[in-house]
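K.L.:
no sequence on this one, just coordinates:
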């Protein structure tokens, strides 16, 4: 469970407590907090700034949307000489009113919202969120006009649903990128020369691919590739009489020293020692 669930109130109803535009430069806010169980959203329409949630710094650029657990200390910092225009909205979880939809009912009715709230720690950053900005702008217009509470409550719920859906879709897409990278390495281990080759196949930036791969697999792309190569080398050593000096080329490694070092890191013995040990095992167990 994420930290947000510590303050989750199933009877609370999301309503806008404040909606505002800021257009600042060279300015730093003080740390502040809002009501428990609520959220703060900031959408950057132009410029860049930094947002601190506790001691975490998030760099925001145009079209970025940041949703934070508003019970945590947070502040905006504008360090540029160019102004940064932001639409911000603080949503509180106020006591239930007839005709409103509580957070508990929303969670029960829509699994992506449940999963999102249960996983939310400090914040979530969406890189392209113009659609959600449109809804935030509608809430701002309503608040400065008729201010219909039921309408604004409905729009706040829509924002939460849209954010949850985006996060779910991005999680699925991220997992697919990692799977594509693993499959490519499995079948093309012998011809891969760099991380760029893998990223080009998947169709994403190499730095992004490295980051999400390590997040999912708990190891780097290159280590994963090396393990595949060493596994293939072990199979050649055990099942063929191919000279050891040729195996490194067969698995896509052009440095014999690098091959020996990586093999020993994985199997804790040299390729020759591995062949002698496992060839003897096969001779003793011909049915295997």
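P.N.:
Good, I have the coordinates. Everything numeric in this text was worked out from a predicted model, so none of it was measured.
K.L.:
Could you use CA atoms for every contact and neighbour count after this?
P.N.:
OK.
K.L.:
Tell me where the stretch 1-150 of the chain has helices.
P.N.:
103-109, 111-119, 130-143, 149-188 (DSSP state H, counting those that start in this stretch).
K.L.:
Residue 61 is in contact with residue 51, isn't it?
P.N.:
No: at 10.8 Å, residue 61 does not count as touching residue 51 under the criterion of Cα atoms under 8 Å.
K.L.:
and of the helices of the stretch 1-150 of the chain, who's closest to residue 7?
P.N.:
For residue 7, the closest of the helices of the stretch 1-150 of the chain is helix 111-119, at 10.7 Å, according to Cα to Cα.
K.L.:
List just the one of the helices of the stretch 1-150 of the chain that sits closest to residue 249.
P.N.:
helix 149-188 (13.3 Å).
K.L.:
Now do the closest one against helix 111-119, angle only.
P.N.:
Per axes from the mean of the first three to the mean of the last three Cα atoms, to 10 degrees, the angle that helix 149-188 makes with helix 111-119 is 80 degrees.
K.L.:
Packing partners of the helix or strand just after helix 149-188?
P.N.:
The C-terminal neighbour of helix 149-188 among helices and strands, as given by DSSP states H and E, is helix 195-202. Using 3 or more Cα pairs under 8 Å, 6 or more residues apart in numbering; DSSP states H and E, the elements in contact with helix 195-202 are helix 149-188, helix 206-217.
K.L.:
Structure two is appended below for comparative analysis:
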């Protein structure tokens, strides 16, 4: 069986190949010094707790809880875990095999995800990333599916592994952008992520600042400089976009939509919606229903 690097152009330009897991395990390491070794599989190593050092022939990586390292196939590496700090890790190793009727293939993934293309074009044999818990969740799901998925596990694990590759590619793209644009960009990105995850709650700028561990005044300043709107304006525009989606694609009563987007005042919701869109929530829903009815007549 041919061993493929993650960056082998044949995976994107040749036949249809998908990642296939060959090993996965949790391991609590203590006072451990591994010799240099290499294998044909591509490996993810995720630090669940503690600290460790991963060495390659060219680099030394100090890793802590929440760090993920991606090692390409045949990269010589070793693991060192100090006696005073046990390290628990989750490892997943995979190779590439013919799709055999189970998709998506790497070719399809690359065609549909720009961040993955950017990662594959970089051709970096070893990447260390800081995970906001998304990758850990996907890794745990993969292991659970492999252990308990039964006859249906193959298709689900292939989908989860494809998802993992895309998530890692996005993290790598975000890290590269943060490095190019500076620390300010990183804080603003984390602030927008928090807003998108909590827009349905009664949050204020001070809550966003606390979530990213910055002083509210300082975050407000760098947020406005990067996004060209204040945190309050960004949150308001996001809430209106979510309200438009609910009005257009759901049957949630208009009277309840304010609660869905984190506003405890229906009057304020109507005022905000009209200010941003130029029409009331009722008029907006009516316009969507009219347009949909017109489209059906044309079909």
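P.N.:
Cool, the structure landed. Keep in mind that this is a model prediction, so the values were computed, not measured.
K.L.:
hang on, the earlier thing: can you say which of the helices and strands packed on helix 195-202 of structure 1 is packed in most?
P.N.:
Highest mean neighbour count of these: helix 149-188, a mean of 17 (counted as mean count of other Cα atoms under 10 Å).
K.L.:
Show me what it is packed up against.
P.N.:
strand 13-24, helix 111-119, helix 130-143, helix 195-202, helix 206-217, helix 221-239.
K.L.:
Mind listing residues that contact the shortest one?
P.N.:
The contact list for helix 195-202 of structure 1 (Cα atoms under 8 Å, 6 or more residues apart in numbering) reads 177, 180, 181, 184, 185, 192, 205, 206, 209, 221, 222.
K.L.:
ok, which stretches of the stretch 151-299 of structure 2 are helices?
P.N.:
Using DSSP H, counting those that start in this stretch, helices in the stretch 151-299 of structure 2 cover 153-181, 183-198, 205-211, 216-227, 231-249, 254-260, 266-277, 281-298.
K.L.:
What are the buried residues along the fifth one?
P.N.:
Buried residues in helix 231-249 of structure 2, counted by 16 or more other Cα atoms under 10 Å: 231, 234-244, 246-248.
K.L.:
Then the fourth one?
P.N.:
Buried positions in helix 216-227 of structure 2, judged by neighbour count with 16+ other Cα under 10 Å: 216, 219, 220, 222, 223.
K.L.:
how about those residues in a markdown table, adding distance to residue 71 of structure 2?
P.N.:
Formatted as a markdown table, the buried residues of helix 216-227 of structure 2 follow (distance: Cα to Cα, whole Å):
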| residue | distance to residue 71 of structure 2 |
| --- | --- |
| 216 | 39 |
| 219 | 36 |
| 220 | 38 |
| 222 | 35 |
| 223 | 35 |
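K.L.:
Let me know the closest of these to residue 99 of structure 2.
P.N.:
Once Cα to Cα is applied, the member of those that ends up nearest residue 99 of structure 2 is residue 223, at 44.6 Å.
K.L.:
So the closest one is in contact with residue 188, correct?
P.N.:
Yes: at 5.6 Å, residue 223 of structure 2 counts as touching residue 188 under the criterion of Cα under 8 Å.
K.L.:
so what sits against both of these two?
P.N.:
Counting by Cα under 8 Å, 6+ apart, nothing touches both residue 223 of structure 2 and residue 188.
K.L.:
Now the residue nearest to the spatial centre of structure 2. Nearest residue, chain neighbours left out?
P.N.:
Per Cα atoms, centre = their mean, the C-alpha nearest to the average position across structure 2 is that of residue 167, at 4.2 Å. The shortest distance from residue 167 of structure 2 to any non-neighbouring residue, by Cα to Cα, 6 or more residues apart in numbering, is to residue 135 (6.7 Å).
K.L.:
what residue of structure 1 takes the place of the one you found?
P.N.:
Counting by TM-score structural alignment, residue 135 of structure 2 corresponds to residue 132 in structure 1.
K.L.:
now swap in residue 99 of structure 2 and tell me
P.N.:
In structure 1, residue 99 of structure 2 lands on residue 96 (TM-score structural alignment).
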